[in-house]
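Novice: sequence unknown, structure follows:
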C-alpha cells in the first residue's frame, strides 16, 4: 500500500508525541506529505459539568498552546519533508474525519489518549469516533 498523505492529530500529550514520531518515520519512508493537525476543542474550554467558560484571553491562550505544540514538532522534521501544519477549532473527531476526507488522506496515525483526565476520556472517544468514520487506515498509538 502506498501512502502519499499521512495525518497526525497532535495535542501536546505523550501519546500524540509517539504518534508524531511514527507518522514522521512513515512520511520519510514513503516520501509522503505529513499533515499535523491541532484541534482546539471548545468542549474542553466550556465544559458544562465544570461550569467553565472561555473568554477572549482563553482563545488567545489556546491558539498560543497550539502554535507552541506545532512549533516543537516542526523543529524535529528534517528539511525537505513535505509538511502541512494546521490549527482548527471544533469537535476533534469531526474535524479529523472531515480533514481526512477533504484532503484524501491515506493514513491517520493518532494517540489513544490526550492530555489530562477529561482529555484522556475525550481522546479515547475521539480515536473511536475516527475509527468508525473514515475510509483510510488508522493506526492508534498507546
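Specialist: Cool, the structure landed. All figures in this text were calculated on a predicted structure; none of them were measured in a lab.

Novice: C-alpha from now on. contacts and neighbour counts both.
Specialist: Fine.

Novice: what about the strands in the chain?
Specialist: 5-10, 33-40, 83-89, 107-111, 138-141 (DSSP state E).

Novice: now those in TSV, with mean neighbour count and distance to residue 123?
Specialist: As requested, the strands of the chain are exported to TSV (neighbours: other Cα atoms under 10 Å; distance: least, Cα to Cα, whole Å):
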stretch	mean neighbour count	distance to residue 123
strand 5-10	26	11
strand 33-40	23	11
strand 83-89	15	15
strand 107-111	25	8
strand 138-141	18	11
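
Novice: for comparison:
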C-alpha cells in the first residue's frame, strides 16, 4: 500500500459518498496522494434507446458539477485533487476510468442495499470490488 499515488473517489452526493470523500482525503494526506473525483451520470438509466433532450442533459451535467464542487470544497490545499464527469453505466465507467488513469486505489461509498435488492439489482460497489484490478475500500 506504500505505492498509492492516486486515489479514485466516485461521488454521487449521497451520505455514503460524502463519508468516502472524507476517508479518501485522510488517506491522501497520509500517502501524499492525488484525489481523482469522478461523477458518473447514469444515462443508461435515464433513457434506453431514446434521444435525451438538451434540457435533461443540462440538468444531469449541473447536478454532477454540484456534486463534484462539493467534494472539491472539502479538500485541504495541501492535497492535490481533480474532478471528472462521465456518462454511462456507473460500475463499468468507474473501472474503465481507474484503469485508463492508472489509479492505485478506489475509495467509494456503499449503497446500503438490502439483501434482496442487492441480489436482484446488483450493486455498483459490489461490482467494483469484484472486478477492480486495484485495492477498493468501501465506506459505510
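Specialist: Now that the structure is in, tell me what you want to look at. It should be emphasised that the depicted structure is a prediction, and the values quoted were computed from it without experimental measurement.

Novice: re earlier: save the strands of the first structure as a markdown table, and put in distance to residue 64 of the first structure too.
Specialist: Shown next, in a markdown table, are those (distance: least, Cα to Cα, whole Å):
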| stretch | distance to residue 64 of the first structure |
| --- | --- |
| strand 5-10 | 14 |
| strand 33-40 | 11 |
| strand 83-89 | 10 |
| strand 107-111 | 21 |
| strand 138-141 | 26 |
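
Novice: so residue 42 of the first structure touches residue 89, yeah?
Specialist: Yes: assessed by Cα atoms under 8 Å, residue 42 of the first structure is found in contact with residue 89 at 7.0 Å.

Novice: max-length helix in the second structure?
Specialist: helix 54-74 (DSSP state H).

Novice: so how many other residues sit close to the residue mapped onto residue 14 of the second structure from the first structure?
Specialist: By TM-score structural alignment, residue 14 of the second structure lines up with residue 13 in the first structure. Using other Cα atoms under 10 Å, the number of residues around residue 13 of the first structure comes to 17.

Novice: re the thing from before, which residues of the first structure does the longest helix of the second structure align to?
Specialist: Using TM-score structural alignment, helix 54-74 of the second structure pairs with 56-76 in the first structure.

Novice: chain center to the matching stretch, what's the gap?
Specialist: Remark: stretch 56-76 of the first structure is offset 13 Å from the chain centroid, using Cα atoms, centre = their mean, to the nearest Å.
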